[in-house]
Structures are given as C-alpha cells and as structure tokens.
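*Asks:* Below: sequence and its predicted model.
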Amino acid sequence: MDTSQKEFEMKCFIDDIGRIGGFGGLTYEESHFNILWKFEIQRMADFLSIHLTCFKENHVDHWEVKTETSLQVISKNGTSQTIKEICRYENVDIPEVYNRFGWYDFMTWAMLTDDFAIHGDVTIQANVRILEMVGFKKENLMNFDELAKEFSDIVLVVEDRKFYTSKLFLAFQSSYFKSLLLGDFAESKQSEVVLKDINPDDFQNFLELIHAESPIDGILHLAVLYDSPIAIKRCEEFLVKKSEKTLKVKLELSTRYNLKVLKVLTAFTSSAMDTSQKEFEIKCFIDDIDRLEEGIEHTVEENHFNIPWKLEIQQIGGYLSIYLDCLKQDSVDDWEVKTEITVQVLSKDGASQTIKNYHRYANMFNLDPDVCFSFGWYEFMTWDMLENNFAVNGDVTIQANVRILEMVGFRKENLKNFDELAKEFSDIVLVVRDRKFYTSKLFLGFQSSYFKSLLLGDFAESRQSEVVLKNINPDDFQNFLELIHGESPIDGILHLAVLYDSPTAIKRCEEFLVEKSKKTLKVKLDLSTRYNLKVLKVLAVIKSSAMDTPQKEFEIKRLIEDIDCMEEGDDRSVEEDHFNIPWKLVIIRQDGFLSINLFCLKENQLNLFEVKTETTIQVLSKNGTSQTMKEICRFGNEDCLPVGRSWGWSEFMTWDTLENDFAIHGDVTIQAKSRILEMVGFKKENLKNFDESMKEFSDIVLVVRDRKFYTLKLFLGFQSSYFKSLLLGDFAESKQSEVVLKDINPDDFQNFLELIHGESPIDGILHLAVLYDSPTAIKRCEEFLVEKSKKTLKVKLDLSTRYNLKVLKEKCMSEITSIDDIRSVMSDEMDLSISNELLKKCLSLC
C-alpha cells in the first residue's frame, strides 16, 4: 500500500553540448513539494558531472527527504544511460547524508559527444520519486494518540506512530478495513495491527478526512485504496471547491480515480475543454536515396482540414533540404494557420533525427516577417550523414507531423444558424469567445449529460441567461450544434461530443468515420481507442488489416552473491532458450571493468538469419541503485556484417564502482531484457499444411505477405467472430476468393490456424487469438499455459490479466504460497485487482 505518489522530473535539453566548456556548467532551479531543487550539469576533468541538490533551509528540527532518483542521458537516436539510486537529503550537519546527490564522473565526455550527442543535442534529466519525508509537519486537526485510547478498540501502527481508533467506524467508512478488522483475517482478533509501507502523515490526513476534517494532500490514493466512499467524496469536494492544483493535475486525478463530478466541473469551471486536436502527418518513404540527385525535388501533396499541403525534399549543395508548404489559395480575406511542426528523418535501424519548431502560415500579401507560406530547413543534415547514418540499402523515411494551434480566416457556410435569428426559439445563450449561440436548454440537456448537469442541475449556470464556455473553438462548437441537430460535418468535434457525453453526436461521428472518412488507418485506430468507438475499431482492423503480431520479449537475469570473490577473467554466464533460440548472458571481470555481453548462440547455417532487438542491460543493487544501457542491435550469421553474434559493453562500468556503489554484502543482480523487433530466417516444421495441397478442400485463400493459406470460410467463421464478420458478413471480402491480411507475421498465422485445427503450439499467437476473438484458440492457449508451459509465474500472471484468462489466473494465485512468491510476481504495472489479492495473501502470511 504505497502512499500517494510524490514524483517530479527536471529536464534539460542541451542544443549545443560544446558550450559546456572547461569547468562551466548549467544549472536549473525548480520548486517541488514546497522544496527548492537545483539540477547541475558540468564538464569536469573530461567527465560529465550531474548532481541534484536539495535547498531546504536548515532548521533546529531534524528534517529528511528520502528519494529514489534516476539520472538519465538521452540521445535523439534512442540511446540512453541511466543510473538510479536511493538517496537521503537532510540537514547538512548530520553525518552520512548530504544535500547533494549525483556523480562527478557520470560518463566520459568522449562517450557523451561520440555516442549520445546528435549534432551537439542531448537531453539530461532527473526523475525523482519521494519515498519518505520527515520533519515536514503540519498541525494535526484531530488527535489519534494515547489521548484517544479510552474511545478506541484498535491500535493501528504506522512506522513508529500509533493511531487509536474504532474498528466499527473504520469498517463503516472503508470496505478494506471492514474486511481486515471485522472479517476472517487474523487481524480481526488483534488489538494492534501493523500497516506497512504507509506514510504516517498521510495516514493522519486520511483519518482526519473520514472524521470530517479538511486536508486531503497526499491521501486521495489511500482513500481509493481503502475503498472509502466518504473520504473519496470529501477529497473530490475539496478538489472541486478549494484546491489550487493546476487544471492538468485535476483532470489527471479525475481520470485516475474516476471522479466524475470533478471531471465535469473542472472541464467547465477551469476551462479544460480543449478543442479537438487538429493534427496530421505527411510521410514520404524513399526506397532509393541515390535517385535524388542535386536539385531534383521529391514532393508529396495531401489535403488536411480542407487545406492542401506539400512536403518538399531535395538535395541542395550537399545538404538534405526539407520544407513544408501551405498551398491555400490567396484570397481577399486574411487567413493564418499557426502550427507546431516536427520534421523527422527515420532509419530502419531505429536511428532518427528530429527538429521541432513553431511556424505561422499566411497570405503571401501578409507583411509580417514572421509568417510565410513555406517553412523548413535548407540544411537539415549533410547528405553524407543521410547516406551513411540513416539510409539502409538506400531506404529512408522522412515525415512531418503537424499540430494546428490556431486557424484564422477559415470559414465554412453554416448548415444551421444559432445567431440572433434563433433568439425567439431559445432560452439560453452560450458565449464562445466573441460569438453567441442561441439554443434550448432542454434540447441540450436531452442530447448531452454535460449540459444536463450544467444547465438543468444545481450549478449557478442553470439560473443564468448567458453562460460562457472558455477555451472552445467557436467553429468547432458550431459544428457540434449542427451535428446534434442532425446536420453532417464532424471534422474537429468528436472530442467535444465525448466531452459533452452526447450519444447522438458520438454515433454520427462514428458512422461518418466508418463509412465516409478518408483519414488514415492509424488515425482511425487512435480515435477508436481514445473514444471507445467499438464499431470503428473492428471495422478499421478488418478493412485495413491493422493486426500487429504479438510482442516477443524475454529477460535473462543473474544474481551474483559473491561479487568480491570474482577474480580477473572470471566468467558468470547464464544460458537460456527463448523463442527457440539459445541465448547467453556473459558477465566477466576484465581489465578492471565489468564486461556484459548478450550472445545469440543460434548455429550458423547456409540460410541467412537475423534477429533485430531492442535490448536493455541493467546492473541492479538491493539498495535500489541501478545503471541501465539500452540500444537497438542486430544478431545474425557471423560472416554477415553489420550484424554480429554478440552485443554489449566490455567496459560497462569500473569494477570499483560495481563493488562500492552497487554490491551490498557482495550481492548484485545483472540482467538483460530484450524485445524482438524482427526475426528473419527462422522456420519450424509445420504440424498441419495450408498450402496448395489443401486447395481442393478450401473455399478461401488468405494471403499473408508472400504466403497463401488455403482454408474454409465456414470453419474460420465458426472459430472466430472476426472472420465471421469479414468472410460471411456484408464486407466486400465475403465475395472474394483471395483476401489479403497485411502486417501479420505468416509464421504466427500458421500457428494460429494449427491451434484452431487442434494442434498444440501457442508461442506468439495468444495475441492473435484474442484479436480474432476465437474462443477455441483462447481456450487451448490457456490450457497449454496451465498444464504444460514452462513460463515463469510472473509471466503467466501477466498474461492472465492482460487477456482475462480466469482459469490461468486462479492457477497462478493458488501457486503463490509465500512472501518470496509474492515478491517474484510484483511489478510496477500490475493490475489493481491482482495487487489487492496479493495484499490479502501477504496479510494472511504475515
């Protein structure tokens, strides 16, 4: 039961690392949780020095802040180095603790400039999670100390403090305490109960809140965790009426803890109703960069938000030139588009270079020097760099991502008027910027639960004749009103339809997106997920075959319990099989350094093979300190460059650093986590054939990349609601003899077909079984995981939660019989229901 999270981040983007010369440095100061922090970045003796300093004034009273701090250097190409440690900030005259934490030699300056800085750009940041704060006191509004002893029948012990209170009162306020103190747990018979990992100040606040006192800071998390409706309600009331937290924080809290009143009221009173985002992307995939000779222009033209745009790519003077033009025809009326533009060059190997800027497009006749119809860079990067560092076999992707911040002078003819002409038919005026909309409270209330609460409920607005809606685009609001009155355009107003909870508007938006919209598949899927548009989601997946293959991830971990006994050249390797490939994590003491490498031990064959991975190597200390390196790497045949059989660092860290900063009594954990991005040249013997030999028994051919699968529509339709809709429904595919499924791995699809035909392998295809909604395949996957799989308990429990496999979940929970078992399955992203069950197990085992 964590206390409410206290976390913050300090980030420094350095666009010219060379300006930190000599002993000069950069410092940033920010206040977090009423404490001043300073982030210091320096070059010292050819090392990058990074420190975080706590500037709380010293007092007579003792104070301490215990944190988990991660310092990171992040490159634009995705490379990063992270060091994490538990540290204590305290009065400076207290021994063994300091007001400053960090490293004078975080990395060598040469490594920073060579491996991380891209054109001198690099990001350095500190992520801080506050674990404990001591000496930061407020005056208690209510006492639960020994003075309350005669009125109590239970003592709750939180760290070194005892809280005297009443079981019945706690149980009435909280279902958690009802189960714990009045149920069948051992605690119900104890006079003192210990609550672990709770901040006593937060618990004091929690008790004050449910006893009708006022402060809520830091305890909403406890209120939800303990399932206390009264505490949750009072927290929400405070956030609605009195809290000075930012709009962003309030909206995040309302979403995280399902605070409906806060969400609606914050949207109105704090003007949190953003207009629907206007964003688009223009992408150009160039499959032969050598074709672009000096001066030859490669262009892509697309329409977005009724404006034509052109992405221009050229080689000019030995540089790559990238420009984005707005091709709107000039008119008598002034017009302007204010944008945030991100231009990227993307390589297949994961490398990228990104530049982001703000630009204003306007009429050619506009005399403002800051506006123009074209924007970009003549010298985005040198052509040599493009060819050598980004183009893979001549292939490279260049794209522009545009977020429109403001549009002025773009008018469409209104389909319905809500101006003064509609005044006699209205009983409310809604003011959006400089425009007034005359409409009916009852109609709005019928269409939208938001307006029902606002205009027909207990809010002050229900008694006003004019109500101001802030931060809403009036054109979008015009569209919204037209839509709920039965007119057609939806561009830019789906966000409002969901925000105002208007089923009619949402349904019409979805129908338009399904039947008429020319938005890209990616945009449709994003919208379907963001706004829970189920019909759109299914149809987009079917129509455009946006079915990703399941993630292939694995982890190899080694706990070394006697690091101080490792001599020069000692090898502590670990070998494991993952996805039918043998892997070896090699850990060696070498020349005063810790050397860590991951080897792919697949035997060389005549056929080429390659495994492309995103691999993270970590050294983890029991005290919470860690150092992490992450990179995209390619494993393959030994004689095929640029791939290799191993990847890692011969000098991951000095041996002294390992012993002094990471090893606790000689113990340290070293692990490699790999996410497989692509596998080429790996074949297994098929258990069942779906090739041309099955042609006479089939009535449909499914084409997956370069392979054809011959099978039966009726069988697929019986096994999978997805294929029932696709092949037996009203879609065009139901009349085709061949149907193409894009972006599917053919080996995974072979496995899927084998599984639903009664064969056994499931590796990599549970995702497809769920995506295709195939009960038979899901059941067989679950049976395999329950009865035969050798996956770890943690992996099985994660799968049971992700795919709602109830039998597997029950089996996993039944195998958790000790505190060590609980530790082995814990993770930061664990589902709340699982966390609660594990908590109950933990309490029963203690």
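*Replies:* Okay, I see it. Numbering: from 1, shown residues only.
*Asks:* For the rest of this, base every contact and every neighbour count on C-alpha atoms.
*Replies:* OK.
*Asks:* could you pull out the strands for the stretch 651-800 of the chain?
*Replies:* Applying DSSP state E, counting those that start in this stretch to the stretch 651-800 of the chain gives strands spanning 668-680, 700-704, 707-711, 738-741.
*Asks:* Can you give the distance from stretch 441-452 to the centre of its chain?
*Replies:* In terms of C-alpha atoms, centre = their mean, to the nearest Å, the centre of stretch 441-452 is set 34 Å apart from its chain centre.
*Asks:* Count the residues that sit near the residue nearest to residue 614 when sequence neighbours are not counted.
*Replies:* Leaving aside its chain neighbours, residue 614 sits nearest to residue 632 (4.5 Å; criterion: C-alpha to C-alpha, 6 or more residues apart in numbering). Residue 632 sits with 20 neighbouring residues when counted by other C-alpha atoms under 10 Å.
*Asks:* Secondary structure class of residue 632, three-state.
*Replies:* What DSSP: H, G, I helix; E, B strand; the rest coil gives for residue 632 is strand.
*Asks:* My read is that it contacts residue 611, right?
*Replies:* No. Judged on C-alpha atoms under 8 Å, residue 632 makes no contact with residue 611 at a distance of 10.7 Å.
*Asks:* another one to put next to it:
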Amino acid sequence: MTVPLEDNQVTEATMKADLLGVYQKMRSELIEEMKKNQEEMLQKLESKIEDIDKDNKKSLEKLTSKLSKSNESPEKSDSSVKRFKLKHIFYNVNAFRKNVFYFSEWENHFNVKWRLMTARFGDHLGFYIFCEPIAPTDKWSIRTKNEYKVVGRNQEFVIRSSENCHRGNRGWGFPRFQEWGDMEEWFLVNGNLKVEVEITIIETVGLEKKRIRKFDESQKDVSDVILVVGNTKFYVSRTFLASQSDVFKTLLLGGFSESKQSEVTLNGIDPDDFHYFLEVLYGEFAIDDTTVEGVACLADMYDVPTAMRKCEEFLLNESKRTLKMKLELATRYHLKNLEEQCIREIRAIENVRFDVPKYDNHQTEWKVYHLNFNFDYSLGQRQYRKFNDRSS
C-alpha cells in the first residue's frame, strides 16, 4: 500500500516538533539544575565570607581595644599603668618591740627597689612602704598611688589608700594603721601577719638610664611620623613599626584617623620606658634588670612578640632578679619557658615542698601565693633569729 506524500511530511514535522519539545524540556531542567547548584555554591561562599568577616571583626575589635586602652589616661588604662603588689608575712608579731622597725626584703620593680615596714607605735600598728632607685642618682622622685591591706585569718581585711611623692629615704604610710589589740584578735594567724600593698606608679623623675639610640629631631630625615609620649617626641618610621606589631599596623596604616596624621599621641605611657622599648625594636641591646619590666609591659600592650621574646631570653639567661620576681613576670606576661625554668628551680629548693600543677593560667595566683609563702617563711625565720639575737 502506498502512503501519500502529504501524510509522510506531516509525520516528519510532528517528530521534529516532539524532539524540539524534549530538547527544550531537557534544557530547562539543566538550567534549573545549574541555577540550583550555583545558589548552593553562592550560599556556601557567602557563609565562608561571613566566617571570615567575623574573624576579621574579632581581630579588629581586639586591636581597637588595645589602641583605645593605649589612648586612655593613666588612671583608666590597666595595661599601660605601672602597677604591682608587694606581699609579705611578718612572723612573731606578738613579740614586736615598740618603736622598732621590721622590714621585708627589697624587691625590684620598674627600676626601683621597694620594701614594706611594720612597727608597733604605742597601741597601734604602723604600716609603711620604702623605695629607692636601683641606680644611684642625686635628684629623683616617684609619685604613686598606694593601697595598703592587712589580711585576716578568715580573709577579712583592712584597707587604706594614699597618694605620695617619694624622695630620699623617707617612707610613706600610716603610723596608726590599725589598733594593736584588734590586729592581734582578728588578723594574726599563729602570731604571723600577712600584709599587701598595691602600688601604681603615676610619674617618675630622674630614673632614666643612659640612652643607646636617638629618636629626637635629629632623626627627622629618616622618619615619617612623630609619636608623642608625655612631653617627649619620638621620630620613627610607620612601616617599620607596622612590621613589628599588628597594633601599630592598624594604628599607623589602617583606617584610623591617626594613619593620616603627622603626629600621633600615645597616652598613659612612661617616655623613658617607651624609649627603651623602641631601642629594642630597632635592634639595640637595651634590656637589663632596670628596663625589662617596662619593655615587657609595652611589648604586651602593643602585641610585639619579638620584644617579648627578647625580654624572656634576658630573664632566662642573664637577669639577676629573684626567683620570686621572675615567676611573677612569667605568669603576668605568659612566658612559658621562663615559668618552667622557675618551677624547676623551685623544686630544687629544699624548703619548698609542694606539687606544682600543670601550666595553666588559672593556676597563676595559686603558684605565686605558694611561692610567696615559702620565700616569706624563709625570710621570717631569719627575721626572728635576728630579733632573738638582739633580745639576748
């Protein structure tokens, strides 16, 4: 049977139309699938970008926090203030003779020697602090805020505060800090008295050591920014400081207004400490027992790992500071190698017998307390022997 030509043509056209419909459907489905995959990829990409933004925001907040603290006044900024505590246990206080001074050992803090003194003045406990420069100097002064504390057996305490300007060998404190009877009844523990003073250094004069490098106007030709600290101007390089510290990088090259200023003021910093800090950054051997604490404070404040590492290396290998002082610095600035060395030496001391826990920031206060106790115990025994020698 012969099929008419017209019907054959219609059938071929229909097949083409069907194929075109199938093709268009497949194309539409493929496009939808591609769109779906693209949307998923975009969502994943946006999620990653959000995570990166969060991390950057946290880093920026951290840097901003450091910068804001660096530009606070000395009274407001904890990280920039020179603050420390003197702690001591005076032994056999019941046996104190009237008007006789009983001293703790000297401790070095910020280029100055410090010690505590207690005495019985009539029916009252006298409580003082003394200080003097480590390096001899004719004209010097130190202005401080002091918080004196006597700690009782049940952690009761008596606190008094003062602000003083130290000159010469005169001590500052309270001749009538507390009634002697109240002190004996509530604050003596087995005849021993625990005292503390938190000292905040506001200003020092005449304590600076010899400078190795100049940052004055003579360096104007090789500097592009002036850092103003107190009444002192430091001519330095933005890019060099930025390469040493993320904080300086953000402050001097980032989006802060200071990045466009020719002079940038840094508040709450001692100019002498900042000079030695810059000397260390510029490669000078400026760290010794009189400068290490100030340099470490600024290295921590401005997040400068190179300077902090040099401080730790000095404390590990060259410093003559006491073991107690080294451990306090190690825990304050998280110097793990120094802390481990201190703990090894502590274990070697015959009269220190306690198990030191694994390195943990939460254990810092515990370790320092026990070290204070054992060192103070040793000092107290010597103090008591001296007292007995005088009595006999």
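*Replies:* Yep, that arrived. Fair warning: this is a prediction, and the values are worked out from it, not measured in the lab.
*Asks:* TM-score for these two?
*Replies:* Here the TM-score for the pair of chains, by TM-score structural alignment, normalised by the length of the second structure, is 0.66; 310 aligned residues with a C-alpha RMSD of 3.8 Å.
*Asks:* counterpart of the residue nearest to residue 614 of the first structure in the second structure?
*Replies:* Using TM-score structural alignment as the criterion, residue 632 of the first structure has no counterpart in the second structure.
*Asks:* just the strands in the second structure please.
*Replies:* 82-90, 102-103, 107-109, 112-121, 124-133, 141-151, 157-166, 172-179, 193-205, 225-229, 232-236, 263-265 (DSSP state E).
*Asks:* In the first structure, point out the residues matching the second one.
*Replies:* Using TM-score structural alignment, strand 102-103 of the second structure lines up with residues 298-299 of the first structure.
*Asks:* Contacts for stretch 212-232 of the second structure, please.
*Replies:* 233-238, 261-267, 269-271, 274-275, 279, 284, 286 (C-alpha atoms under 8 Å, 6 or more residues apart in numbering).
*Asks:* same check, this time on stretch 481-490 of the first structure
*Replies:* Residues from elsewhere that reach stretch 481-490 of the first structure (C-alpha under 8 Å, 6+ apart): 415, 416, 447, 479, 480, 504, 505, 508, 509, 512.
*Asks:* chain center to that stretch: distance?
*Replies:* Stretch 481-490 of the first structure sits 34 Å away from the centroid of its parent chain (C-alpha atoms, centre = their mean).
*Asks:* Can you give me the end-to-end span of that stretch?
*Replies:* End-to-end distance for stretch 481-490 of the first structure, by C-alpha to C-alpha, to the nearest Å: 10 Å.
*Asks:* repeat for stretch 481-498 of the first structure
*Replies:* Stretch 481-498 of the first structure has an end-to-end distance of 13 Å (C-alpha to C-alpha).
*Asks:* now stretch 766-781 of the first structure
*Replies:* One end of stretch 766-781 of the first structure sits 6 Å from the other (C-alpha to C-alpha).
*Asks:* before we move on, back to that, nearest to residue 543 of the first structure, of the contacts of stretch 481-490 of the first structure?
*Replies:* residue 512 (15.2 Å; C-alpha to C-alpha).
*Asks:* Tell me who's in contact with residue 308 of the first structure.
*Replies:* Contacts were defined as C-alpha under 8 Å, 6+ apart; by that measure residue 308 of the first structure touches 301, 302, 326, 327, 328.
*Asks:* got it, and residue 453 of the first structure?
*Replies:* For residue 453 of the first structure, the contacting residues are 445, 459, by C-alpha under 8 Å, 6+ apart.
*Asks:* And for the one 4 residues further on?
*Replies:* Contact criterion C-alpha under 8 Å, 6+ apart gives no residues in contact with residue 457 of the first structure.
*Asks:* please redo it, this time with the cut-off set to 10 Å
*Replies:* Applying C-alpha atoms under 10 Å, 6 or more residues apart in numbering to residue 457 of the first structure gives the contacts 445, 450, 451, 463.
*Asks:* which pair in those residues spans the largest distance?
*Replies:* Pairwise over the contacts of residue 457 of the first structure, using C-alpha to C-alpha, the maximum falls at 450 and 463, 15.9 Å.
*Asks:* Between those two, which is the more surrounded one?
*Replies:* Taking neighbours as other C-alpha under 10 Å, residue 450 of the first structure and residue 463 compare with residue 450 leading, 23 against 14.
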